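S.K.: Turn this into a structure:
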Amino acid sequence: MNSPATEKFLGLDHLRTLAIVMVLVYHYRMFAHPEWVDKYGQFGWTGVDLFFVLSGFLISKQLFEQLKHLDKICLKEFYIKRFFRIIPPYALTLILYFSFPLFREREALPSFWKFITFTQNIELDLLHFGTFSHAWSLCIEEQFYLLFPLFLMLFVKFQKLHTIKYFLFSLLSLTILLRIISWQLFIVPNQNTDNTWRIWYMKIYYPTYTRLEGLVTGIGIAYFYEYSSCFKKFINSNGSLLFFIRISSCWIFVLDLFKSNFTISFYNWIYISFNWLWINCNVGCFKILFFISFKIYFICSAGITFFFYLSHAQRNYTLNTNGIRKIKY
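M.R.: Next up, the predicted model:
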C-alpha cells in the first residue's frame, strides 16, 4: 500500500534556502571577504538550528501522516527515499575530498569510516581534522533518520503514541542537562586558555546528545499539528499574526546578541522558541508566499541545495586559496 500524499508547505522551501544562505555566508568568513560579511554573517550559525527544526518537522510529519491514515509506518519506503535523497550527493562529495587533496579546505580529514557511519561529529577535533567539518550536522540528521522511525514504531507497538509528547519533553530536558554537565566538566576547567574553543566545539557544539533540541522542537510541532485539531486550526487561522510576531522576535533576538556577551553554549534554549515561531508562521501563512514559490523552486530543489551545501567549503577554498584565514571562535 502506498503512503498517503504528504501535505505541502511551500513556505518551508523558502526557509530551506534561507538556512543555506545563512550558513554559507557564515562559513565564507574563513576566507577573504568584504566587511559586510562579518557584520551579517556572524548570525549564520542559526541556519544550522533552523535545518534541525525543519528536518524534525518534515520527517516526523510524514511518519505521523502514515500512522494516521495507514496505522503503520512504511519503513522500507522511508529508508529508500532517504537513501536516494542523501547518499548520492554525499558520496560524490566524499569522492572529491578523498580523491583530490587539492580541494580540501584544511590539512586533514577524519577517518573515512567516520563519514560512512555518520559518526564524524563525535569527538570531532576541528583544529586537527577540520576538513569537511560541516558534515557534522548531516551526521546528526542521519542518526535521526535512522533511529526516530524505530522509536516511533515502539510507541505504536505498545499503543503509547499519545505519550510521545512526554518523551519529547524528557529528551529536551536531557539534552539541556547534558550540555550543562559538559560545560562544567570540559569548559570550566579550561576557561581562559587557547584550547577553550576547540574543546567547546568537540564537547558541546558537535555531539548529538547536546544538539537534540532543534529536532525535538520540530517533532513536537509536527505531532501537535497532526493530532491536535485546535493547534492546527489556531496555526492556520493566525498565520499572518504569527508571521509578524516571528519578525519581531527575530529582531529582538539579534539586538540581544549585539548588546550582551551571550554565552553561545546555551543559545539554543532561547532559539527553541525562536525557531518554533519561525516554523509555525510558515505553516500558517504559506499561502502568502505561494506567488513567489514557483520562481525560486529550482534553487529550492532539495538535491541541488543539499549538494551545494556539502561542497561549498571546497568551492570557497578553491576560489580563495590565497585568502584563507581563521575565524575568531
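S.K.: from here on, contacts and neighbour counts on C-alpha atoms
M.R.: OK.
S.K.: can you tell me which residues contact the closest residue to Phe290 other than its chain neighbours?
M.R.: Nearest non-adjacent residue to Phe290, counting by Cα to Cα, 6 or more residues apart in numbering: Leu10, 6.6 Å away. Leu10 is in contact with Phe286, Lys287, Leu289, Phe290, Ser293, counting by Cα atoms under 8 Å, 6 or more residues apart in numbering.
S.K.: What is the neighbour count of the spatially closest residue to Arg106 that is not a sequence neighbour?
M.R.: Leaving aside its chain neighbours, Arg106 sits nearest to Thr131 (5.0 Å; criterion: Cα to Cα, 6+ apart). For Thr131, the count of nearby residues is 20 (other Cα atoms under 10 Å).
S.K.: Second chain to compare with the first, below:
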Amino acid sequence: MYKNISFFPNLNAFRFFAALLVIFHHGEVIRAKNSFTSFEHISFFQNGSTAVKFFFVLSGFLISYLLIKEKAAKNTISIKNFYLKRVIRIWPLYFLLVAIGIIIFPFLFNILHINYTFPYHIEQVWLLFVLFLPSLVTFKFGSHLLEPLWSIGVEEWFYIIWAPLFKWINNKLALILAVFLIKVILLIFCFNNIITNTLAVHLIKTFAFESMAIGALGAYLLYHTNINVKAWYKKHVFVNYLLLATLIGYFFFRSTCIALLGFDIFSHWVFSYIILNILFLNLIVYVGVVLDTRSVFNNSFLDYGGKISYGIYMYHMIVIFVVIHLGKNHLLNLDPILSFIIFYSLVLAGTFLTAHLSKKYFEDFFMKYRSKLNS
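M.R.: Alright, predicted model coming up:
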C-alpha cells in the first residue's frame, strides 16, 4: 500500500520549524553570554538539541525508506550512487563552513582586530573535521562558531555505515532492531556508570544511532504494512492527539509541567533517547502520510524554508555572531523586549538571506550533478 511513495508532503515545513528552534536556542544561549536579558529559561528556547533529534529521526526514516524501496525494485543497492548523492548534497556546504571557521575567519579576525579568540588552531582540528568528527572538536576545545557541525558528522557516519548494511543484510528488521538494542545497552551502561571513560560516554551519547534506528523502523513498518494508515489514525485519533499533545507540551510547556508536578518527568534518559524519538516518528508519519497535501503546512513559503533548512542550520551561528559583534552596544541600550525583537529580526533575515543565496549560487551548482545520477 505504501511501497511507491516518492515524496512525503508537509515534511519540509517541519524541517524549517526545527531549524528555527535551533536558531532561537543558540540565540538565547549566546545572548546570555553577552549580558543580554535572556529568555533561555523558557521551554521554547531550550529545544535546539531536541530539534536535532527530529532531524536524526527524519534522516533515518527517509534514508531507510529509499534504501528499502531501491532494494525491492532492483534487488540491490547502489552504494556508489548513494554515497555520491550524499556527498553532492552535504560536502560542499560542510567544507565551505569548515574553511570559513578554521581558515578564513581566524585570518580576518586577526587583521581586523575583532575581539574573539578561537579555542583551537587549524593544525589541531582540521583532521577531525575532515573525518566528520566535529563533535570531538567541541569535546576537546569547548564551544566555537562551528559547533552545530557536530550533527552533520553524526549523519555522515550513519550514511557511511547504513547503506552497506542495508545492502548486505537481508533481514532489515533484525538489522534495525539490533542497532537500536546495541545503542540502548550502551546508553544503559553510560547512565549507570558502567562506562565511565569521558570520551566513550561522549561518543555514545552524541552518535544518536538510536534516533536513526527508530526512524528506520518506522520506514520499514510503513513500507511493509497492509494497514490503511490514514484509516488507522482516524480510528485512533485520541491516541494520536495525546502523542502530539505530549510533544507540544515538551516543546512549549516543559518548565510549567515540572513546576506543576513538582518533578521533572522529562529528565530521565529513557524519555530523551527513546520516547522522544518515538514521538517524532509518530509526527513524521502523521504529517508525511496522513495529513492531506492541502494542509496548512504545505505552502510555498514553508516548503522553501525546508529546502534551505540545511543552509539555515549551517549559517545561523555565523549570523548570530555578526549581529552580536556589530550591534551589541546598540542593542544593550534598548528596552529588553525591543532588543529581543530587533536581534531576531536581524538574525532571521540574515540567516534566511544567506541560506537562500547559498542555495541559489553555491549549493545548486553541485546539485545539478546529483540529478544525473541514476536513482
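S.K.: circling back to that earlier point, figure out the helix or strand that the residue nearest to Arg106 of the first structure lives in.
M.R.: Assigned by DSSP states H and E, Thr131 of the first structure belongs to no helix or strand.
S.K.: was I right about it contacting Leu109?
M.R.: Yes: using Cα atoms under 8 Å, Thr131 of the first structure is in contact with Leu109, at 5.1 Å.
S.K.: got the residue ranges for the helices in the first structure?
M.R.: For the first structure, applying DSSP state H gives helices covering 10-27, 35-41, 46-70, 75-99, 112-116, 136-157, 164-182, 196-200, 213-227, 229-237, 239-259, 267-284, 290-300, 302-319.
S.K.: how about those, which one is nearest Leu127 of the first structure?
M.R.: helix 196-200 (6.7 Å; Cα to Cα).
S.K.: The second structure: which residue goes with Tyr271 of the first structure?
M.R.: Aligning on TM-score structural alignment places Tyr271 of the first structure opposite Leu276 in the second structure.
S.K.: Leaving out sequence neighbours, find the closest residue to that match.
M.R.: Leu247 (7.7 Å).
S.K.: and if you look at Lys232 of the first structure?
M.R.: Tyr225 (4.9 Å).
S.K.: Counting neighbours, what do you get for that neighbour?
M.R.: For Tyr225 of the first structure, using other Cα under 10 Å, the count is 22.
S.K.: Residue in the second structure paired with it?
M.R.: Match for Tyr225 of the first structure (TM-score structural alignment): Leu222.
S.K.: mind checking how far its match is from Leu281 of the second structure?
M.R.: To Leu281 of the second structure, Leu222 of the second structure is 11 Å away according to Cα to Cα, to the nearest Å.
S.K.: ok, now Phe107 of the second structure?
M.R.: For Phe107 of the second structure, the distance to Leu281 of the second structure - Cα to Cα - is 43 Å.
S.K.: Repeat that for Leu203 of the second structure.
M.R.: On the measure of Cα to Cα, Leu203 of the second structure and Leu281 of the second structure end up 23 Å apart.
S.K.: Next: Ile188 of the second structure.
M.R.: On the measure of Cα to Cα, Ile188 of the second structure and Leu281 of the second structure end up 22 Å apart.
S.K.: Could you do Phe105 of the second structure as well?
M.R.: 38 Å.
S.K.: who has more neighbours, those two?
M.R.: Neighbour count, other Cα under 10 Å: between Phe105 of the second structure and Leu281, Leu281 has more, with 24 against 16.
S.K.: Test my guess that the more buried one contacts Gly215.
M.R.: Yes: with contact defined as Cα under 8 Å, Leu281 of the second structure reaches Gly215; the gap is 6.0 Å.
S.K.: Overlap in contacts, these two.
M.R.: Contacts common to Leu281 of the second structure and Gly215, judged by Cα under 8 Å, 6+ apart, are Val57, Leu58.
S.K.: Ile164 of the first structure: neighbour count?
M.R.: 17.
S.K.: so it touches Leu154, yeah?
M.R.: No: Ile164 of the first structure lies out of contact with Leu154 (Cα under 8 Å); the separation is 10.5 Å.
S.K.: Among the contacts of Leu10 of the first structure, the buried ones, what's the PyMOL command?
M.R.: With 16 or more other Cα atoms under 10 Å as the burial test, the buried ones among those are selected in PyMOL as follows:
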select buried, resi 286+287+293
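S.K.: What about Gln314 of the first structure, how many residues nearby?
M.R.: 20.
S.K.: Map it onto the second structure.
M.R.: Per TM-score structural alignment, Gln314 of the first structure is aligned with Ile318.
S.K.: Next up, the contacts around the nearest residue to that match once chain neighbours are set aside.
M.R.: Nearest non-adjacent residue to Ile318 of the second structure, counting by Cα to Cα, 6+ apart: Leu145, 6.5 Å away. By Cα under 8 Å, 6+ apart, the residues touching Leu145 of the second structure are Gly101, Met317, Ile318.
S.K.: Among the residues you listed, find me the one that's closest to Lys183 of the second structure.
M.R.: Scanning those for proximity to Lys183 of the second structure, where the rule is Cα to Cα, the winner is Met317, at 30.2 Å.
S.K.: Please look at the closest one and His26 and confirm they touch.
M.R.: Yes: with contact defined as Cα under 8 Å, Met317 of the second structure reaches His26; the gap is 7.5 Å.
S.K.: In the first structure, what sits opposite Ser358 of the second structure in the alignment?
M.R.: Counting by TM-score structural alignment, Ser358 of the second structure has no partner.
S.K.: Just to check, Ser358 of the second structure is in contact with Ser309?
M.R.: No: contact criterion Cα under 8 Å: Ser358 of the second structure and Ser309 do not qualify, at 11.3 Å.
S.K.: Compare these two (neighbour count), which wins?
M.R.: Ser309 (24 against 18).
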